[in-house]
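Peer 1: Okay, structure incoming, though there's no sequence with it:
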């Protein structure tokens, strides 16, 4: 499983790189703040919404601490998607939130 730190993700955003970020937290958690531009697909819905993802694109998965996004990363990787888990999740995120 590929992983990236929150600092690495923030650095790419600050350099103007367009990232495809999927937040797998529940809707009420996301309402408290998410990485700008992140798409919310709660972990329990990933299997049912993975058809919305383009296998030619790279996605960074985020949750609160890195556990749920790690499970989602492994699942999507097994389905042929190019995915990266953000280590430490939103607890380690120091960048902007919306």
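Peer 2: Structure's in. What do you need? These figures come from a predicted structure and were not determined experimentally.
Peer 1: only C-alpha atoms for contact and neighbour calcs from this point on.
Peer 2: Will do.
Peer 1: ranges for the helices of the chain?
Peer 2: Assignment of helices within the chain using DSSP state H yields the ranges 6-14, 27-30, 46-49, 67-78.
Peer 1: Figure out which of those is closest to residue 94.
Peer 2: Minimum separation from residue 94 across these (C-alpha to C-alpha) falls at helix 6-14, 7.7 Å.
Peer 1: Check it against this one:
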């Protein structure tokens, strides 16, 4: 297993699968980053706020594709979500994810 696989998992090939399951796109970047551009349908919860706002995600009752700028924060977000029983994958960086959305 390479270092990137260890950090990000093999979620790249799962994005389409999660989109088919009506997954929520979760933007975990800062408020400023979000304001400068985001994926239109994304829910925005900055990573530092995620633990305190986990109930909001639970209420959606959908799987989650987390993303940020590079994939590092979304990896942390995915771990937080999974530890709270939420089906989630790391979608990686926003630009890369947008390419997978078509």
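Peer 2: Received, thanks. For clarity, every value in this text was computed on a predicted model and none was experimentally measured.
Peer 1: Need the TM-score from the superposition.
Peer 2: Here the superposed chains carry a TM-score of 0.75, computed using TM-score structural alignment, normalised by the length of structure 1; 91 aligned residues with a C-alpha RMSD of 2.8 Å.
Peer 1: tell me the most buried of the helices of structure 1?
Peer 2: Using mean count of other C-alpha atoms under 10 Å, the stretch among those with the largest mean neighbour count is helix 67-78, at a mean of 19.
Peer 1: can you redo the helices of structure 1 as a markdown table with distance to residue 87 of structure 1?
Peer 2: Listed next are the helices of structure 1 as a markdown table, based on distance: least, C-alpha to C-alpha, whole Å:
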| stretch | distance to residue 87 of structure 1 |
| --- | --- |
| helix 6-14 | 7 |
| helix 27-30 | 17 |
| helix 46-49 | 19 |
| helix 67-78 | 8 |
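Peer 1: Residue 91 of structure 1: which of these is closest?
Peer 2: helix 6-14 (9.2 Å).
Peer 1: Tell me, how many residues neighbour residue 53 of structure 1?
Peer 2: The local packing of residue 53 of structure 1 (other C-alpha atoms under 10 Å) involves 15 other residues.
Peer 1: Alignment lookup: it to structure 2.
Peer 2: Counting by TM-score structural alignment, residue 53 of structure 1 corresponds to residue 57 in structure 2.
Peer 1: what's the distance between whichever strand or helix holds residue 5 of structure 2 and the middle of its chain?
Peer 2: Secondary structure from DSSP states H and E places residue 5 of structure 2 in helix 3-8. On the basis of C-alpha atoms, centre = their mean, to the nearest Å, helix 3-8 of structure 2 sits 16 Å off its chain's mean C-alpha point.
Peer 1: Kindly report the same for stretch 90-98 of structure 2.
Peer 2: With C-alpha atoms, centre = their mean as the basis, stretch 90-98 of structure 2 stands 8 Å off its chain's centre.
Peer 1: In that stretch, which residues are buried?
Peer 2: 90-94, 97 (16 or more other C-alpha atoms under 10 Å).
Peer 1: From the opening residue of that stretch to its closing one, how far?
Peer 2: Stretch 90-98 of structure 2 has an end-to-end distance of 13 Å (C-alpha to C-alpha, to the nearest Å).
Peer 1: Ok, stretch 45-55 of structure 2 next?
Peer 2: Terminal residues of stretch 45-55 of structure 2 are spaced 12 Å apart (C-alpha to C-alpha).
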